[in-house]
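>>> What follows is a predicted protein model with its sequence.
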Amino acid sequence: MPPSATWEDLVTAALLGTDRRTPPGLPAGETVSAALLDTAAVETVRRRSGLRPGHPADRPAPAPADPRPPLPAAAARRLSMLLADQSAGTGSRGTAPDLRELLPQWLATANTRGYAAPPETLPALLDAARGRTDLRPAALAFAGPRALWLARLNPDWRFALRTAPGSGLPDPEDPSRTRRIWQEGLFAERVALLSSLRSHDPEAARELLSSTWTSERAEDRLMFLDSLRTALGPQDEPFLEQALSDRSRNVRTTAAELLSALPGSSLAARMAARAVTCVAVDRTGATPTISVEAPHECDAAMERDGVAPKPPAGRGERSWWLGQLVEAAPLSAWPARLGGHTPDGIVALPVADDWQGELHAAWCRAAVRQRNAEWARALLGSPRAPEAGGPGAVSLAERAGLLGTLDPDERSAWVAGFIETHGLSEAFQLLGVCRVPWTASLGRAVVDALNIARDAGSYPWSFSGVMGLAERCLDPSEAGRLDALLAVPDERDDASPGAGGYWAEAFQRLVTTLRLRAAMLEELR
């Protein structure tokens, strides 16, 4: 190639076209295009031959050993199948099980039985955890230490370094590294560090947060403060009292909420003193009645203790202030104030002037916040009461929160009674707080209610949410009891057209899924 033609000349001619630009030294005419390519090939070899080889990168340290026992071969094949289905479309399934929803259960069982993940499945496990945050804790626990080793080599999997169980916690023998991560790390790393440390050493986590509290941004202070919900105790009160004077209203509100969850705190006592002046028993009538006199103002002291002065749209100021005072007051303050009644007796008292809904809703929030099962039972009432789902009763969202304070068996028994009396139309939210697999009584109540809905001739997709829960939550041993529901029923004159066939398909899918879950459990034994 003539010395006057450079690599840049060749590139320019190739981009513009040889009819517009001919590099120096190349023949004009029809052969110029071929000559350009030949010259570029020679120049490419020449340029590469002048490169010096780079230094080889350090070989990565070997992956750590996983001491857990390997999966049985059948379970390993099942895992590969479930992981392959994570990227599949959801579409119409017909009678086929939804494998996407079975992976969380499979992982939970494998973790309970202490198996190690097959090395060849780790990339797919990490990809699944990246795409579904609900899978991350179980998937990363199952993937084990080798997943963290892989995550350091692939930026797409770096989330695992922050969210894997214990990954945010440095060696307790190296406090300088803990301090360095806290002072210099990314926000997500600092949140992971604080959350991990809080679950292992609550006092050390609080002291770490205190060391930089005044220099943190308001939105960061709010996130960090939320970590104190873990292992919250009386020793956190001085720090939270200090946070009541924070310049951020959201931080003050969260600090007040945490303090009100400590019935022995000074804030709880202040709130009780305010709340009891608003609620009393009126004995002047034939029946003792609770009378309510809501606050007339929200003063500065109430604001400091977390009472928001401005109500949301559609709420009156006084009822808004009353609800906040009552939900933050210790529930133990009410029996002495309201005639020595038990929680059941207090809830049964009539409330004057239409204040019952506001007062009971505030007590519901207090029972959930203070984890008070006795008050939760009183506010829930009997699941078989005619008014359990009707107007004026505690809302279903509030009932779901109250159920969370009860032990799992009692919770399931209450929901089973509710479904037997009121059916499934309002039960979806309540079923979501029940232990999996469902107890035998709860499973029977759900299946019987589905059968009643089928016989009534309604379409099954009206109950698709409950049917989906049943596929994941019914005990697999119930599959045999459902065989009688697989046939297409005779359609009533008033039934929705084709509903029987749709119900048969839905029950077939339910039975197929239960049998698949049973096989999965057997493979993991």
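In hand now; what should we look at?

>>> all contacts plus neighbour counts: C-alpha atoms, from now on.
Fine.

>>> Now do whichever strand or helix holds residue 15: which elements does it pack against?
In the assignment (DSSP states H and E), residue 15 maps to helix 7-16. Contact analysis of helix 7-16 by 3 or more CA pairs under 8 Å, 6 or more residues apart in numbering; DSSP states H and E lists helix 32-49 as its packing neighbours.

>>> this is the comparison structure:
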Amino acid sequence: MTAWEDLVTTALLGTDRRPPTTGGPRREAPAALLDEAAVATVRRRAGLRPARAARRPEPAPADPRPALPASAAHRLAMLLSDRPGTAPGGRRGSSPDLMELLPQWLAAANARGFAAPPQSLPALLDAARGRTDLRPAALAFAGPRALWLARLNQDWRFALRAAPGGGTTLPGPEDAEGTRQLWQEGLFAERVALLAALRARAPEAARELLAGTWATERAEDRLMFLDSLRTGLAAGDEPFLEQALSDRSRNVRTTAAELLSALPGSALAGRMAVRAGVCVAVDRTGDGPVVAVEAPPECDPGMERDGVVAKPPAGRGERSWWLAQLVEAAPLTTWPARLGGRTPGEIVALPVADGWQGELHAAWCRAAVRQRDAEWARALLGVPAAPEAGGPGAVSLAERAKLLGTLEGAERADWVAGFIGAHGLSEAFQLLGMCAVPWSGPLGRSVVDALNIARDAGSYPWSFSGVMGLAERCLDPAEAGRLDALLAVPDEREDASPGAGGYWAEAFQRLVTTLRLRAAMLAELDTPAP
């Protein structure tokens, strides 16, 4: 080491100030120094004792799923290697964004049960590492070999965290002793995965397993375990959830109350119905029936035990905050009997006195979403062509989107198509995100027609870039041929934005190209294997 340090010192000081110790008079000092360093390097490396060989990793597990067709495997490689960019001036150009098609490709491949090509796994894991929205579909497609690779590369450890139990093999349904041992001795992630898997196939057994150790679990763990009861929630869970209402943790109590309120026949739902019914009634003293609201004067201990949060958020009044929680948790079946035998549509149409309509209808919206009540959701959404885009009950786009989630796919698409036909695309982006892919024929036509109207108005397409991006991913590929007429650059109106027609033609060209590419992707996945 001393000789090596001398060489380093000489190199730092310079050979003019400190000549090397070797070399003849005819050799230049810098070359002599480098020769000496090379000899010293070989000597140091040759003098090291070989380390004990590391244990070889176990072979990668087999993937029994069928292999991808060759054309589909080639397409996957193209999607994974794409680097999205923009044309000069910040424009997207007319070329499809392949990375945005990867989630759809993965969904189609998973639906057909294909295995990922081994050579594509590194790129697939890299893509999932950079985009969390890809991870569930990418890891499902990558299969068990992705977990094997993740144990060998720190950059891919996210795959182990995303896998149930960190990739640990869970005991089978018949292995009662293995289930008990893993629940008693396993790591937290393993226990969460075990409870979720058991809840999916045997809800009562999962609840009994949790009840056996509930008193000894940490508060944050109890909250995570309690959340697993959302799967298969049924009346049999009520006694356990009622006990959880007395838990030491406020978050646990709140979650237990939320789950109980989703069971319309539970005792908590009955108590909430009584409390909410006291606050809301029909006033017939005027010219016509009006819904009268009297918010609760206090939040008593019984209300707090049943999940009502006493302290409102900043800027919110206490009484309106308590009222909203009571109405949200009360079974929706309470109101027809309480409000004169009216249907949900008739109830929503009633005027509400003293400015309580927004608060009351918003609480009914949340109740309809929580209880998955399609009839109330229809009433609160109203007809899509109503003069006010918000409908009679929904107070925001977010509320409308959640209400749409309670409807069947076809009805949801028809409602959004009617909304776009009446109100255009300015507020439709969030609603479109709730519709199944590919969009139904009426919905797809309404979107294209609205885009065409916007083009004819002479505005730039950038205001509709979000909807255009959705259309590229969600329109039925069979619609591509119908869009050919939109590819030409239209004649510009005098009041149109300069060059807008060219931008629109480019955007529609990208849309058509993307639709045809999606059709080719699906055809490749359906190609019979050789």
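Thanks, I have the structure now. All values derive from a computational prediction rather than experimental measurement.

>>> Could you report the TM-score for this superposition?
Here the TM-score for the pair of chains, by TM-score structural alignment, normalised by the length of structure 1, is 0.90; 520 aligned residues with a CA RMSD of 2.9 Å.

>>> hmm, back to that, in the helix holding residue 15 of structure 1, what counts as buried?
Neighbour counts using 16 or more other CA atoms under 10 Å place 10, 13-14 of helix 7-16 of structure 1 among the buried residues.

>>> can you list those residues in JSON lines and add distance to residue 230 of structure 1?
What follows is those, written out as JSON lines (distance: CA to CA, whole Å):
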{"residue": "10", "distance to residue 230 of structure 1": "66"}
{"residue": "13", "distance to residue 230 of structure 1": "67"}
{"residue": "14", "distance to residue 230 of structure 1": "65"}
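
>>> number of nearby residues for residue 408 of structure 2?
Residue 408 of structure 2: 12 surrounding residues under other CA atoms under 10 Å.

>>> Just give me the match in structure 1 for it.
The alignment partner of residue 408 of structure 2 in structure 1, by TM-score structural alignment, is residue 407.

>>> separation between that match and residue 413 of structure 1?
For residue 407 of structure 1, the distance to residue 413 of structure 1 (CA to CA, to the nearest Å) stands at 10 Å.

>>> Kindly report the same for residue 524 of structure 1.
Residue 524 of structure 1 sits at a distance of 29 Å from residue 413 of structure 1 (criterion: CA to CA).

>>> same check, this time on residue 219 of structure 1
Look at residue 219 of structure 1 and residue 413 of structure 1: by CA to CA, they are 42 Å apart.

>>> Comparing the two, which residue is more hemmed in?
Neighbour totals were compared for residue 219 of structure 1 and residue 413, and residue 413 leads with 17 against 12 (other CA under 10 Å).

>>> Now for the more buried one: which residues touch it?
By CA atoms under 8 Å, 6 or more residues apart in numbering, the contact set of residue 413 of structure 1 is 441-442.

>>> what's the answer for residue 3 of structure 2, then?
Under the criterion of CA under 8 Å, 6+ apart, residue 3 of structure 2 has no neighbours.

>>> Just the residues contacting stretch 496-513 of structure 1, thanks.
For stretch 496-513 of structure 1, contacts defined as CA under 8 Å, 6+ apart pick out 94-98, 454, 457-460, 467, 470-471, 479-480, 482-483, 485-491.

>>> my bad, stretch 415-422 of structure 2
Residues from elsewhere that reach stretch 415-422 of structure 2 (CA under 8 Å, 6+ apart): 383-385, 389, 428, 431-432, 442-444, 446-447, 450.

>>> and what of stretch 93-108 of structure 2?
76, 78-80, 82-84, 86-87, 134, 137-138, 141, 473, 506-511, 513-514, 518, 521-522, 525.

>>> what's the mean distance for the helix or strand hosting residue 109 of structure 1 versus structure 2?
Residue 109 of structure 1 is located in helix 103-112, with elements delineated by DSSP H and E. Overlaying structure 2 shows helix 103-112 of structure 1 at a mean distance of 0.9 Å from the equivalent residues (mean CA distance after the TM-score superposition for structure 1).

>>> Buried residues, that helix. List them.
In helix 103-112 of structure 1, counting by 16+ other CA under 10 Å, buried: 103-111.

>>> ok, longest helix in structure 1?
Longest helix in structure 1, counting residues (DSSP state H): helix 499-523.

>>> how about that one: buried residues?
Within helix 499-523 of structure 1, the residues scored as buried using 16+ other CA under 10 Å are 499-517, 520-521, 523.

>>> Now it on structure 2. Mean distance?
In the superposition against structure 2, helix 499-523 of structure 1 averages 1.1 Å from its aligned positions (mean CA distance after the TM-score superposition for structure 1).

>>> before we move on, back to that, tell me the angle the helix holding residue 109 of structure 1 makes with helix 499-523.
In terms of direction (axes from the mean of the first three to the mean of the last three CA atoms, to 10 degrees), helix 103-112 of structure 1 departs from helix 499-523 by 20 degrees.

>>> Residue 28 of structure 1 - how many residues pack around it?
Neighbour tally, residue 28 of structure 1, other CA under 10 Å: 14.

>>> just residue 339 of structure 1 next, same as before
Neighbours of residue 339 of structure 1 using other CA under 10 Å come to 13.

>>> Excluding chain neighbours, give the residue nearest to it in space.
residue 281 (7.1 Å; CA to CA, 6 or more residues apart in numbering).

>>> and the one you found, that's in a strand?
Yes: looking at residue 281 of structure 1 with DSSP: H, G, I helix; E, B strand; the rest coil, it is inside a strand.

>>> ok, now which ones touch it?
Residues near residue 281 of structure 1 by CA under 8 Å, 6+ apart: 288-291, 337-339.

>>> how about the residues you listed in CSV, adding distance to residue 118 of structure 1 and secondary structure?
CSV is the format used below for the contacts of residue 281 of structure 1 (distance: CA to CA, whole Å; DSSP: H, G, I helix; E, B strand; the rest coil):
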residue, distance to residue 118 of structure 1, secondary structure
288, 68, coil
289, 66, strand
290, 64, strand
291, 65, strand
337, 62, helix
338, 62, coil
339, 64, coil
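
>>> out of the residues you listed, which are buried?
Of those, these count as buried by 16+ other CA under 10 Å: 289-291, 338.

>>> Go through those residues and name the one nearest residue 242 of structure 1.
Closest approach to residue 242 of structure 1 among those (CA to CA): residue 338, at 33.0 Å.

>>> How much space separates the closest residue in space to that closest one that isn't next to it in sequence from residue 334 of structure 1?
Among residues not flanking residue 338 of structure 1 along the chain, residue 281 sits closest, at 5.7 Å (CA to CA, 6+ apart). Computed with CA to CA, the distance linking residue 281 of structure 1 and residue 334 of structure 1 is 11 Å.

>>> and what of residue 140 of structure 1?
From residue 140 of structure 1 to residue 334 of structure 1 the distance is 46 Å (CA to CA).
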